[in-house]
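Asks: How does the following fold in three dimensions:
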Amino acid sequence: MTTTVTSFVWFDSAAEQAAEYYTQQIPGSKITGITRNPDGSAFIVELELAGHSVTLLNGGPAHPHTDAFSLQVIVDGQAEVDRLWDALTADGGKPGPCGWLTDRWGLSWQVVPSELPALMGENPAAVGTAIRTMSKLDLEALRAAARS
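Replies: Just a heads-up that it's a prediction; the model follows:
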């Protein structure tokens, strides 16, 4: 028997649109399956985000998203932080604190540079303090904090 773990996210009605957008923005991603309702609308959308399995369900408004659940995307370099941050906050998304944001559908994300764990290891207090002053993470400022 094989055990797998999949993130499962409830949407009101925009699971297919969200899946299409997410797979366009995150390299190495694809929609792997769609189960449709009798009227042709998507009920369940399965996708892989950079190899991570995610299932999106159109279940109606009973369970709105909260920041208690987020998807963390670890990227290389500031340019990729900027690109993905801008894409996910576009069209109604909202910046949050410490590298977190909420996309146009209300799903929370963390956009994190891959260098962050090493920087935290160098000077956890200073880097942690710097992060708490940021919305989108600024890699150069985090490097400076690690050197302080």
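Asks: From now on I want contacts and neighbour counts done on CA atoms only, so please keep to that.
Replies: OK.
Asks: got the buried residues for stretch 136-148?
Replies: Across stretch 136-148, burial judged by 16 or more other Cα atoms under 10 Å covers 136, 137, 138, 139, 142, 143, 145, 146.
Asks: Residues contacting the helix or strand containing residue 128, please?
Replies: Assessed by DSSP states H and E, residue 128 sits inside helix 124-131. Outside of helix 124-131, the residues within contact range by Cα atoms under 8 Å, 6 or more residues apart in numbering are 98, 99, 119, 120, 137, 141, 142, 143, 145, 146, 148.
Asks: show me what contacts the last one?
Replies: Spelled out, that is residue 148. By Cα under 8 Å, 6+ apart, the contact list for residue 148 reads 123, 126.
Asks: Please generate a structure for the following sequence too, so the two can be compared:
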Amino acid sequence: MSDSTGFTTCLWFDGDAEAAADYYLSVFKDGKRGRTVRRNEAVPPGGEVLFVEFEINGQKFVGLNGGPEFPFTEAVSFMIDCADEAEADYYYDELSGNGGQESACGWVKDRFGVSWQVIPPGLHDLIADPDPGRATRATAAMMTMKKLDVAQMRRAADAEG
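Replies: Here you go, the predicted model:
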């Protein structure tokens, strides 16, 4: 899977990189797994997974078991642009369930602490509407939500003062 083109995102885990890769490959159906590299005598302790390569939605990742020093924060997140509401519901429910948690404005944190933004279709058009009043009303509605409801945001955008 390793090549010299593009970018690979390295995710730093505290011992559960392999479990995380397996989890992401179960959630994102078009994923594939690459190499799993185990620690050797030069990187104690031996036998544990050092890193695992995987790809989801065309994006290359390396899950590195680096230890507890650098936990994930919401300062970095992955946006999932969804084709329809069913896809948005699927990703939102899968990533926030099983030990994950909902946040605000369509953000979820999965059980490994990685943050995701689940973007339903039409969201960006609403909050970037050329009419500043519509954009403001849609954005204000979004700010009250955990799971995004674009139909409700559209109704808010259409409502006049």
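Asks: picking that back up, check the contacts of helix 124-131 of structure 1 against residue 30 of structure 1 and report the nearest one.
Replies: Distance to residue 30 of structure 1 across the contacts of helix 124-131 of structure 1 (Cα to Cα) is lowest for residue 99, with 24.4 Å.
Asks: Could you find the counterpart of that closest one in structure 2?
Replies: By TM-score structural alignment, residue 99 of structure 1 lines up with residue 106 in structure 2.
Asks: Next, count neighbours for its match.
Replies: Neighbour count of residue 106 of structure 2, defined by other Cα atoms under 10 Å: 21.
Asks: ok, now residue 74 of structure 2?
Replies: Neighbourhood size, residue 74 of structure 2 [other Cα under 10 Å]: 14.
Asks: And the helices in structure 1?
Replies: Assigned by DSSP state H, the helices in structure 1 fall at 15-25, 77-89, 116-122, 124-131, 139-147.
Asks: of all these, which lies closest to residue 60 of structure 1?
Replies: Closest of the helices of structure 1 to residue 60 of structure 1 is helix 15-25, at 10.5 Å (criterion: Cα to Cα).
Asks: so that closest one matches what in structure 2?
Replies: Aligned by TM-score structural alignment, helix 15-25 of structure 1 falls on residues 17-27 of structure 2.
Asks: Relative to structure 1, what is the average displacement of the matching stretch?
Replies: Superposed on structure 1, stretch 17-27 of structure 2 shows a mean distance of 1.0 Å to its aligned residues (mean Cα distance after the TM-score superposition for structure 1).
Asks: Now do that stretch: distance to the chain's middle.
Replies: Here stretch 17-27 of structure 2 is found 13 Å from its chain centre; the criterion is Cα atoms, centre = their mean, to the nearest Å.
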